[in-house]
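Asks: Using only what follows, build the 3D model:
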Amino acid sequence: MSGYRNKFSGGEYRKRKAEESTKIDNLLEKIPKISSFMTSSRTVELLAEFDPFLSEHLKLYAHPGSGNTSYLSKTIYEETILLIQNKVLRQISSEVQSTKYFGVFVDSTPDIAHIDQLTIIIRYVRVNGERFSEFLPNIGHKAKYIEDALLKSLENNGLDIMNCRGNLMIMQVICQAFRHESKQLI
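Replies: I've put the predicted structure just below:
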């Protein structure tokens, strides 16, 4: 038992947490690069930067004379983005689960196409601060609809509402109604 305690005590634990934090930060720093490459239709070349097998394959066969990689369909492009999104969301969920307690920030915001979306941000104690969770299509401005969407999002990400220790809503009326309803739940 003392060997176990020594293995994970003090400095070693902080060192491991710092290494994990660095890995996650490095991953998050790559996301703008991923977006940039995908928007310029160079998705395969981007993936090859992180996959030695694909990189070698492209060197040998990709563009023997033309200098261009082949086109990826819209479906493959969107599936790739969805896979990356799911991986990042799973990482955030596991971080929140490891800290146990969290707070939520919910807002309704139109995107660039003026489509109203529900924004959910989960706040939890971590050296690097909060993480964005997800955009959801807005289902209305009634507190019950927003509450249902939030609870479903937390459930889908394996988070227990009973560990939520705070919430913040930008829309004042919904904020008051949500606090009343969420206190009844807890």
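
Asks: can we go C-alpha only for contacts and neighbour counts from here?
Replies: OK.

Asks: quick one: stretch 142-159 to chain centroid distance?
Replies: 16 Å (CA atoms, centre = their mean, to the nearest Å).

Asks: For that stretch, buried residues please.
Replies: Neighbour-count burial for stretch 142-159, counted by 16 or more other CA atoms under 10 Å, picks out A143, I146, E147, A149, L150, S153, L154, N157, L159.

Asks: Please identify which helix or strand holds the residue nearest to the third one when sequence neighbours are not counted.
Replies: On the basis of CA to CA, 6 or more residues apart in numbering, the spatially nearest residue to E147 that is not a chain neighbour turns out to be F178, at 6.9 Å. With the criterion set as DSSP states H and E, the secondary-structure element containing F178 is helix 172-185.

Asks: which residues sit against that helix?
Replies: Applying CA atoms under 8 Å, 6 or more residues apart in numbering, the external contacts of helix 172-185 come out as H141, K142, A143, K144, E147, N167, L168, M169.

Asks: Alongside the first, I'd like the structure of this one:
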Amino acid sequence: MDLKNSTHHIDRVVQPPQEVAKNRLSLTTTIEAIRYLANQGMTFRGDDESHDFSNRGNFIELVKAFARMNEEVEKVVLQNAPLNAQYISHKIQKEILNIYANKVRKMIRDEIGEDEKFCILVDEALDDSKKEQMTIIIRFVSCDGHIQERFFDIVSVHDTNSSTLKSDICKVFSKHSLLVSNMHSQGYDGASNMRGEWSGLQALFLNDCPYAYYIHCFAYRFQLALNVAAKEVGLVWRFFSMLNNIVNFVGASAKRHSKLKLTRQVEIEDLLAAGRLGIGKGANQIRCLQRPRTTRWGSHFSSIKSLIDLFGATKTLLKDINHNGPTSQFRGEAECIKVSMLSFDFVFALNLLDKTMRFTDFLCQELQRKSLWTL
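Replies: Below you'll find the predicted structure:
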């Protein structure tokens, strides 16, 4: 008797073909929803995923959307699916994501090849639960001669000692058959555990591979140099301190933020009516004040440009708060900021740094171009 073709075969007795088809359709719906969300970099979970909640998060709502578009899908997902085969649990989502991640890493590994040279970029960061994580990015020259940069893995680490980081990186290499001897460059930040000459991560790798030269990101070094140099000039230091105060004061309230945009809109309409502004795609957009960040010198230039664009609207807003603010302390703070913003030193520094930083920003952007990197 041919059991394989028998209708009484154990697989067909336990699970009829109709059930197999339903389970596959349900699982396929889950896989497609996960692939879409992962590709778009969107969150999966919602604040409340209970059945009676109106918005159960991106994943559940996307499955619902698939069900609304296809009656066959609707019959096999969520409440219509068997309790043991809904394929929507967080564990199932993570397992499918892990399968996708492994497939992507395999494609990157195949793209690198067996004996091709590569370099690594490593950085540390804290996740939302305050756990240390290490990101590993691989750069290499593709078969067509172009430099490729691929995000390869993210690894949780129990500490950030250089020996621990090296051990975890080597485990990733070993898992994907990448040889340390083929590593010809290392790129890290300026932390001592990374760039240390004797016991830093770069030194440990150099002991194993003498060609794995350490490169501190030129753009980042340039930004740090500008940052340190700026702090040595009193006028510049006071300017950025005042710029922070303006951005923080205006941006601290959604009401003030909205009023600033409305004031700017009226200002643009008046300038357009007077013929003092050009028109075109992307022109005269209503932007917000941007906060400069310490280690990102490019953000300082963006902050300066945003204040220049919104200088008149900001002055009008501060003047209105000075006259109509709810408390005397609030009105006094607005007046103090307005007086400082209209002072000669601040306006002079604003225009001087706008002209100067156009050159430094251009150089910073050029230093980040992929074509300038060599292996």
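
Asks: Map the residue nearest to E147 of structure 1 onto structure 2.
Replies: Using TM-score structural alignment as the criterion, F178 of structure 1 maps onto L201 of structure 2.

Asks: Now do the contacts for the aligned partner of I161 of structure 1 in structure 2.
Replies: Correspondence of I161 of structure 1 to structure 2, assessed by TM-score structural alignment: V180. Contacts here follow CA under 8 Å, 6+ apart; on that basis V180 of structure 2 touches C170, F173, F205, D208, C209.

Asks: so which of those residues would you say is closest to E116 of structure 2?
Replies: Proximity of those to E116 of structure 2 (CA to CA) peaks at F173, which lies at 13.8 Å.

Asks: name the element that closest one belongs to?
Replies: helix 162-175.

Asks: Which strands and helices lie in contact with the next helix or strand after that helix?
Replies: Sequence order places strand 183-188 as the next helix or strand after helix 162-175 of structure 2, per DSSP H and E. The contact analysis (3 or more CA pairs under 8 Å, 6 or more residues apart in numbering; DSSP states H and E) places strand 183-188 of structure 2 against strand 118-126, strand 213-216.

Asks: List the buried residues for strand 183-188 of structure 2?
Replies: In strand 183-188 of structure 2, counting by 16+ other CA under 10 Å, buried: M183, H184, S185, Q186, G187, Y188.

Asks: Likewise for stretch 86-93 of structure 1?
Replies: Of the residues in stretch 86-93 of structure 1, those buried (16+ other CA under 10 Å) are V88, L89, I92, S93.

Asks: Now render the helices and strands packed on strand 183-188 of structure 2 as JSON lines, adding mean neighbour count and distance to S142 of structure 2.
Replies: Output for these, formatted as JSON lines (neighbours: other CA atoms under 10 Å; distance: least, CA to CA, whole Å):
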{"stretch": "strand 118-126", "mean neighbour count": "18", "distance to S142 of structure 2": "10"}
{"stretch": "strand 213-216", "mean neighbour count": "17", "distance to S142 of structure 2": "20"}
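
Asks: As CSV, those with distance to Q329 of structure 2 would be great.
Replies: Listed next are those as CSV, based on distance: least, CA to CA, whole Å:
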stretch, distance to Q329 of structure 2
strand 118-126, 38
strand 213-216, 47
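
Asks: Quick one, which of the ones you listed gets closest to H90 of structure 2.
Replies: Short answer: strand 118-126, nearest of these by CA to CA, at 22.1 Å.

Asks: Which is the succeeding secondary structure element to that closest one?
Replies: Per DSSP H and E, the helix or strand that comes after strand 118-126 of structure 2 is strand 132-141.

Asks: S89 of structure 2 pairs with which position in structure 1?
Replies: Using TM-score structural alignment, S89 of structure 2 pairs with S73 in structure 1.

Asks: Count residues in the vicinity of that match, would you?
Replies: For S73 of structure 1, the count of nearby residues is 10 (other CA atoms under 10 Å).

Asks: Also Q148 of structure 2?
Replies: Residues near Q148 of structure 2, counting by other CA under 10 Å: 15.

Asks: so is it in a helix, a strand, or just coil?
Replies: strand (DSSP: H, G, I helix; E, B strand; the rest coil).

Asks: what residue of structure 1 matches up with E124 of structure 2?
Replies: Match for E124 of structure 2 (TM-score structural alignment): S108.

Asks: Just give the nearest non-adjacent residue to the residue nearest the centre of structure 1, would you?
Replies: The residue lying closest to the centre of structure 1 (CA atoms, centre = their mean) is L89, at 3.4 Å. Distances taken as CA to CA, 6+ apart put S133 closest to L89 of structure 1, at 6.7 Å, once the chain neighbours are dropped.

Asks: Go ahead and confirm that neighbour touches I120.
Replies: Yes: S133 of structure 1 is in contact with I120 according to CA atoms under 8 Å; the separation is 5.6 Å.

Asks: Helices along the stretch 201-350 of structure 2, start to end?
Replies: 201-208, 218-231, 234-251, 254-273, 297-309, 311-324, 328-341, 344-367 (DSSP state H, counting those that start in this stretch).

Asks: Can you convert these into JSON lines and add a column each for mean neighbour count and distance to E72 of structure 2?
Replies: Output for the helices of the stretch 201-350 of structure 2, formatted as JSON lines (neighbours: other CA under 10 Å; distance: least, CA to CA, whole Å):
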{"stretch": "helix 201-208", "mean neighbour count": "19", "distance to E72 of structure 2": "55"}
{"stretch": "helix 218-231", "mean neighbour count": "15", "distance to E72 of structure 2": "54"}
{"stretch": "helix 234-251", "mean neighbour count": "17", "distance to E72 of structure 2": "50"}
{"stretch": "helix 254-273", "mean neighbour count": "16", "distance to E72 of structure 2": "46"}
{"stretch": "helix 297-309", "mean neighbour count": "20", "distance to E72 of structure 2": "51"}
{"stretch": "helix 311-324", "mean neighbour count": "18", "distance to E72 of structure 2": "56"}
{"stretch": "helix 328-341", "mean neighbour count": "16", "distance to E72 of structure 2": "61"}
{"stretch": "helix 344-367", "mean neighbour count": "15", "distance to E72 of structure 2": "52"}
